[in-house]
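Chemist: pasting a predicted model and its sequence here:
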Amino acid sequence: MSSFSKEIKLIAVWLSAIIVFLTALFLVNQVYQIYHLALGVNETFGRVVLVALIAISAGILLVPVFLFLRLPQTLTPPKEEDQVPKHKRRVFQRIRKNKLLIAEGLVPASEDQLEVSLTRLNEEADKIIKQTALSVFLTTSISQNGRLDAFTILFTHSRMVWKICHLYHQRPGLRDLAHLYANIGATTFLVSEIEDLDISLQLESLLSGVTKSTSFSSIPVVGPTATLVMDSLFEGSTNAFLTLRVGIIARQYCSCVTTWDSKKARKNATLEAGKMLSQIVTQGSTKVVGGILKAAKNAGFQSIKSGGQAIVKAGTKITEGVSSAARKVNPFGKRKSEAREMDQ
């Protein structure tokens, strides 16, 4: 294990210990207060309540641990070609116990049918990824609080990865979690080393198309409201893209039956996330703009009027903003971004 992975593991252990300690203090405090109130009614009643609360608290703490330990350990994808048949056989044996596949009658009878079963699980994983990305898009578009958004996204990404691992009926080991969550943390805080492609062009064409669409251009936005819309869609689109990318990497890792190439996985995830983002932005932008317009109207804005031109201009600014943010992620796009800022 690399020194970086060891550091991540150590940090995770300490954070977990702190969370467990604080949770225990909170539970003890709540149990004591309820017991004290029950004791005021009757001593016997107070003891019964105390025993019941201890049992409930123990169940709340132990049940998740029990469910986690029941899941089998993650099957780590091989790095050498000669290890692929053995890994594929282990995946086949594991996937035959998958509850979703059993319920839908898609349990593979042989290794030749493994691809069909994995395709079905991948479809379900995509639903989780898209739902999470839409949630992040809406949340960060409205919030626009940098520090709060960073921790919110980190928690949301971690929860999404856990759901995907659970879907494939796996219990990720500490090393696997360290690898995945290191990528999540880097993605959340826009560390440049995780980006291998210039994503700015993809986001530019996508957002330009969305803002010029018939349904979007019919929304009346002008003046200060257009600026607010621009900032909101900029934040939401970028964070949704990063969420999609993290989810796709986790899905690829859990469903891999060939040799694992981290660089190739990141590139494929970036391309696939760009394709998924169009649906997320189109679905969420109407809600975001509608909420902003309602808030602006309630605040007494009188300058809002119908006009597709204004939203197209806002869309252009969004494109430039996302391009700038994307190039912060990818250092190869830095010079072009700086040249554009000088022209403005």
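Modeler: Cool, got the structure.
Chemist: can we go C-alpha only for contacts and neighbour counts from here?
Modeler: Fine.
Chemist: any idea which helix is longest in the chain?
Modeler: In the chain, with assignment by DSSP state H, the single longest helix is helix 3-41.
Chemist: now do that helix: which elements does it pack against?
Modeler: Using 3 or more CA pairs under 8 Å, 6 or more residues apart in numbering; DSSP states H and E, the elements in contact with helix 3-41 are helix 43-70, helix 174-188.
Chemist: can you show me the strands along this structure?
Modeler: Using DSSP state E, no strands are assigned anywhere in the chain.
Chemist: spatially central residue for it, please.
Modeler: Taking CA atoms, centre = their mean, the centroid of the chain lies closest to residue 157, which sits 3.3 Å from it.
Chemist: quick check, that one in contact with residue 242.
Modeler: No: counting by CA atoms under 8 Å, residue 157 stays clear of residue 242, with 9.5 Å between them.
Chemist: what about the helices and strands packed on helix 3-41, which gets the closest to residue 246?
Modeler: helix 174-188 (6.3 Å; CA to CA).
Chemist: neighbouring contacts of that closest one?
Modeler: 1, 5, 8-9, 74, 150, 153-154, 157-158, 194, 242, 246, 250 (CA atoms under 8 Å, 6 or more residues apart in numbering).
Chemist: adding another structure so you can compare the two:
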Amino acid sequence: MEKPVDTFQPIIKTLIRVGIGLLVLLMIIAFNNVIQISSFMSGIHPLLGQITLVVLLLVFLALLLLPLISFLSFRKALPIPEDENSPEFANYLNETKRRLQKNRYLREKDYQFSDGSDLKNQIIQAYEILGKRSRELIKGKATGVFLSTSISQNGVLDSFFVLGTLTKMLWEVSRIYEERPSIARLVSLYGNVAATVLMARGIEDLDLLDEQVEPLIASILGGGMATLVPGAVMATNLVVNSITEGSVNALLTLRVGCIAQGYLSSVTIPERKALRRSATIEACGMLGEVMKENSVLILKAFAKGARNAAKNTFKL
């Protein structure tokens, strides 16, 4: 079975070393500023200088400790044992159960683990509940990408917007499943998702996109083009291109979210090929919902622009 990417330890160690070096440099600069400020206040009155020194040191210490405490509170990632019959796998399931019992989304749904049922199936059921919550989030992100990139039609800005959306979405999805994911877990998740997406064959994506997008565009434009002003048939190509561009970006967003779900909710070592295929199929199904719910908004935007253009033409 193909294992996920797990070669990020050198990168993590390098980042930690760089972070420690920057932190030491920042502490030296901050301490120097504290001494200068307290010396200035001592020129006014010695007691005022001492009070200023103590207050600034306490503030500096608090600013230093709060991020450290927050970082240490992150949970360590749980490695998935290969052998499901091993004691390590049983310990993995018990630790996963313990963490899921503290998950706020499961507590909101009043999900309870029972001692009599199979623990692995109970964890899968818990992940299904979290999956519904994360799918709502993923669909919302994909909707924003679909509308923004369909109307914007700016390749560079759209690329940065999609990249930022994907980065934020992965963080928010991981928070749903684990609430406090570790840095190593996040790096592994981002790396695995990126590797899985990049391994996808372009021709497969184009075929799936054609199967999903073309019938939807035909059905939408069948009744939607009537909203455009008469004689503006050339706008059809612009509308089709815009919806197609938005659909491609939305499909990418949906698939990345579904792949992340697959990694976060897997109780066994996931196989990339199977995960990529199932995530793509699920993403295509969700894409149809996004297009049907939001393509009308794009048509209205183009219709309004066409009417305004026609009015300005007649005025001239």
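Modeler: Okay, I see it. Note that the structure is a prediction, hence the values are computed from the model and not measured.
Chemist: the residue nearest to the centre of the first structure maps to what in the second structure?
Modeler: Counting by TM-score structural alignment, residue 157 of the first structure lines up with residue 166 in the second structure.
Chemist: and its match, how close does it get to residue 151 of the second structure?
Modeler: Computed as CA to CA, to the nearest Å, the residue 166 of the second structure to residue 151 of the second structure distance reads 19 Å.
Chemist: and for the equivalent of residue 188 of the second structure over in the first structure, the neighbour number?
Modeler: Using TM-score structural alignment, the partner of residue 188 of the second structure in the first structure is residue 179. Neighbours of residue 179 of the first structure under the rule other CA atoms under 10 Å: 15.
Chemist: helices along the stretch 1-150 of the second structure, start to end?
Modeler: Along the stretch 1-150 of the second structure, the segments classed as helices by DSSP state H, counting those that start in this stretch run 9-44, 46-72, 87-100, 104-108, 119-152.
Chemist: on that earlier part again, ok, the match of residue 157 of the first structure to residue 246 of the second structure distance?
Modeler: 15 Å.
Chemist: which residues sit in contact with the closest residue to residue 290 of the second structure other than its chain neighbours?
Modeler: Using CA to CA, 6 or more residues apart in numbering and skipping the chain neighbours, the partner closest in space to residue 290 of the second structure is residue 143 (6.0 Å). By CA under 8 Å, 6+ apart, residue 143 of the second structure lies in contact with 250, 290, 294.
Chemist: looking at these, spot the one nearest residue 63 of the second structure.
Modeler: Using CA to CA, those come closest to residue 63 of the second structure at residue 250, 39.6 Å.
Chemist: which residue in the first structure aligns with that closest one?
Modeler: Per TM-score structural alignment, residue 250 of the second structure is aligned with residue 240.
Chemist: for its match, give me its contacts.
Modeler: 133, 134, 136, 137, 277, 280.
Chemist: if we can go back for a sec, turn the contacts of helix 174-188 of the first structure into JSON lines, columns for distance to residue 58 of the first structure.
Modeler: Formatted as JSON lines, the contacts of helix 174-188 of the first structure follow (distance: CA to CA, whole Å):
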{"residue": "1", "distance to residue 58 of the first structure": "35"}
{"residue": "5", "distance to residue 58 of the first structure": "32"}
{"residue": "8", "distance to residue 58 of the first structure": "29"}
{"residue": "9", "distance to residue 58 of the first structure": "26"}
{"residue": "74", "distance to residue 58 of the first structure": "28"}
{"residue": "150", "distance to residue 58 of the first structure": "32"}
{"residue": "153", "distance to residue 58 of the first structure": "30"}
{"residue": "154", "distance to residue 58 of the first structure": "28"}
{"residue": "157", "distance to residue 58 of the first structure": "28"}
{"residue": "158", "distance to residue 58 of the first structure": "25"}
{"residue": "194", "distance to residue 58 of the first structure": "41"}
{"residue": "242", "distance to residue 58 of the first structure": "37"}
{"residue": "246", "distance to residue 58 of the first structure": "34"}
{"residue": "250", "distance to residue 58 of the first structure": "32"}
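Chemist: any of those residues buried? List them.
Modeler: Among those, those buried by neighbour count (16 or more other CA atoms under 10 Å) are 5, 8-9, 74, 150, 153-154, 157-158, 194, 242, 246, 250.
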